[in-house]
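Undergrad: Need coordinates for the following:
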Amino acid sequence: MRPDVVRLFQTLPHPCGYYDERTAQNLVIDPSAPQLPQIYDLAVQRGYRRAGGHVYHPQCQGCHACIACRVPVQRFHPDRSQRRCLARNAGLSVRIVPTACTSEYFALYRSYLQSRHRDGGMDDARPEDFERFLYTAWSPTRFIEFRDGERLVALAVTDFCADGLSAVYTFFDPEQHPRGLGSFAILSQIRIARERNLPHVYLGFWIDGHPKMHYKARFRPLEILRDNRWTALG
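TA: Take a look at the predicted model:
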């Protein structure tokens, strides 16, 4: 195979994670391709996401609901609710650290999954699941810790790409739900991107009208990828 050719694979149909009555398929870049670390930045800019060592994009028959979205950080201004979130969490320390599977991280991860995804197949996670899902040897991943004093309350798994930050996954202490730690993590990623002169924060996929995805539309101006063009969400 030519060194400048990268294979794409399509997965078999599997249950959709957002609509019970639908099946889903993904287009996956060959995870064994030696060029994957070099092309990952471009893949993110073209709407791909990373889960472990797999870089993928939804490719579902008859459904185009999942739309890649990103925040242009220089034009972002928090709304009233987001300003309250920032004030509510102003006492937290925020620190960028290397990836690792520590007992502290894993305990928080497992607690979050048991609260949010009970009986969904993810709630009995093992340490190897943590590593396999969140980061890989070649990915430009860092963890962003959020601590209340010494206590870890949230962790944002973030890829530091050339064009911006890609918010891979965030988990937090379920007992701290009223603090809005998921939103605070995104607001922190936007601040970090701005400080590093990175133009975007990629938030994965937005689904119009879906209750699990509605929160992303509050980070205005939000850009969405349609017909291979990034345009403002109206």
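Undergrad: Going by C-alpha atoms from here, please, whenever you check contacts or count neighbours.
TA: Fine.
Undergrad: Just to be sure, Leu108 is in a strand?
TA: No - under DSSP: H, G, I helix; E, B strand; the rest coil, Leu108 falls outside any strand and is assigned helix.
Undergrad: Now for it: which residues touch it?
TA: Leu108 makes contact with 152-154, 171-173 under the criterion C-alpha atoms under 8 Å, 6 or more residues apart in numbering.
Undergrad: Another sequence for comparison is provided below:
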Amino acid sequence: MRHSLPLAPQFYVTAPQPCPYLEGRMERKLFTSLQGENAIALNDSLSKQGFRRSQNVLYRPTCAGCNACLSARIRVADFKPSKSQRRAMNKNKYLKRGATSPWATEAQYELFSEYLETRHADGGMADMDVFEFAAMIEETPIRTRVIEYYIPGENGTPRELAATCLTDLLDDGVSMVYSFYKPELTKDSLGTYVILDHIEIARDAGLPYVYLGYWVPGSPKMGYKARFSALEVYQDGQWVEVEDPDDFSPDSHPLENEPIAQQVAKIDLPDMQSTKPDKPLF
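TA: Next up is the predicted model:
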């Protein structure tokens, strides 16, 4: 089914499929293509409205009778690390960070496969081959970087890849599209450290937000996102602060969601006649 505004872009809805976060529920996504000279402006605008990027597509959950998926971001200026997060920073401060263009490597794919096999063997990405992985990394029409974290060898030179994050640069922040890391370093809270380091990346670049993707109340897979201070979620057309995660519930009334056409009509689109120049993250 297609729903469109008077001007491009056009929006579509996926067929229902089992929700990967909440058992017994079905998910649908509202999506549009991300391409052409206005891709940067469109990505910037829709990211502020709860959309996420996957390769050349921008999507937002639009499930019947469920509003559990909430786009989350951290306000960099107000963030204060907890004691456990400070411990994570100290445990991983020996790692060396590097940033590259979005180009897939064999080392990245090996790390990605090891991560999925150990932590998400039953997930939708578990069967992704090297070509699909390369597409995930490389098919981007916007400003994207691959942030890599290395275990240093002699003289501080990179020895072994410990973590990788595919990161988009928005006009108001950095968006963590997908990250993965060595499973044996889970005990050192390496996943938390990558988020903490992205807060520093955003702060150094003068950007106000770090976009984390979707937080799903009631899903153990997503619980870690609620542990960060200065967290906001996009709900009912606005960003609201998460003061107490228990105030947010995965349950909603089956008639609560607006029809798809009304949702599309409320999307605020950028001026599609103007584009913004590219600028480096580092």
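Undergrad: Can you calculate the TM-score here?
TA: Put the two chains on top of each other and the TM-score (TM-score structural alignment, normalised by the length of the first structure) is 0.94; 234 aligned residues with a C-alpha RMSD of 1.8 Å.
Undergrad: List the buried residues of stretch 102-110 of the second structure.
TA: 102, 104, 108-109 (16 or more other C-alpha atoms under 10 Å).
Undergrad: Mean deviation, the lengthiest helix in the second structure versus the first structure?
TA: Longest helix of the second structure, by residue count under DSSP state H: helix 190-205. For helix 190-205 of the second structure, the mean deviation from the first structure after alignment is 0.4 Å (mean C-alpha distance after the TM-score superposition for the first structure).
Undergrad: and the end-to-end length of stretch 223-234 of the first structure?
TA: This stretch, stretch 223-234 of the first structure, spans 9 Å end to end (C-alpha to C-alpha, to the nearest Å).
Undergrad: Tell me the buried residues in it?
TA: Result for stretch 223-234 of the first structure [16+ other C-alpha under 10 Å]: buried residues 223-225, 230.
Undergrad: can you list the buried residues of stretch 102-110 of the second structure in a markdown table and add distance to Leu169 of the second structure and secondary structure?
TA: Below are these laid out as a markdown table (distance: C-alpha to C-alpha, whole Å; DSSP: H, G, I helix; E, B strand; the rest coil):
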| residue | distance to Leu169 of the second structure | secondary structure |
| --- | --- | --- |
| Pro102 | 12 | coil |
| Ala104 | 18 | coil |
| Gln108 | 20 | helix |
| Tyr109 | 22 | helix |
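Undergrad: wait, which of the residues you listed is closest to Pro16 of the second structure?
TA: Nearest to Pro16 of the second structure among those is Tyr109, at 29.8 Å by C-alpha to C-alpha.
Undergrad: And the closest one, what's its match in the first structure?
TA: Counting by TM-score structural alignment, Tyr109 of the second structure lines up with Phe106 in the first structure.
Undergrad: Equivalent analysis for Lys187 of the second structure, please.
TA: Counting by TM-score structural alignment, Lys187 of the second structure lines up with Pro178 in the first structure.
Undergrad: Quick one: end-to-end length of stretch 118-128 of the first structure, please.
TA: In stretch 118-128 of the first structure, first residue to last residue: 19 Å (C-alpha to C-alpha).
Undergrad: actually stretch 117-130 of the second structure, not the one I wrote
TA: End to end - C-alpha to C-alpha - stretch 117-130 of the second structure spans 14 Å.
Undergrad: next one: stretch 52-61 of the first structure
TA: End-to-end distance of stretch 52-61 of the first structure (C-alpha to C-alpha): 24 Å.
Undergrad: Could you do stretch 75-86 of the first structure as well?
TA: First-to-last residue span, stretch 75-86 of the first structure, C-alpha to C-alpha: 18 Å.
Undergrad: What residues sit buried inside it?
TA: The neighbour-count check on stretch 75-86 of the first structure (16+ other C-alpha under 10 Å) flags 76, 82, 85-86 as buried.
Undergrad: Looking at those, which are in strands?
TA: Among the buried residues of stretch 75-86 of the first structure, no member is found in strands (DSSP state E).
Undergrad: Identify those among those that sit within helices.
TA: Using DSSP H, these in helices are 82, 85-86.
Undergrad: Same list (the residues you listed) but as a markdown table, adding distance to Arg126 of the first structure.
TA: Output for these, formatted as a markdown table (distance: C-alpha to C-alpha, whole Å):
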| residue | distance to Arg126 of the first structure |
| --- | --- |
| Gln82 | 34 |
| Cys85 | 32 |
| Leu86 | 33 |
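Undergrad: and which of the buried residues of stretch 223-234 of the first structure is nearest Ser93 of the first structure?
TA: Of all those, Glu223 has the smallest distance to Ser93 of the first structure: 29.2 Å, by C-alpha to C-alpha.
Undergrad: Give the aligned equivalent of that closest one in the second structure.
TA: When the second structure is aligned by TM-score structural alignment, Glu223 of the first structure is paired with Glu232.
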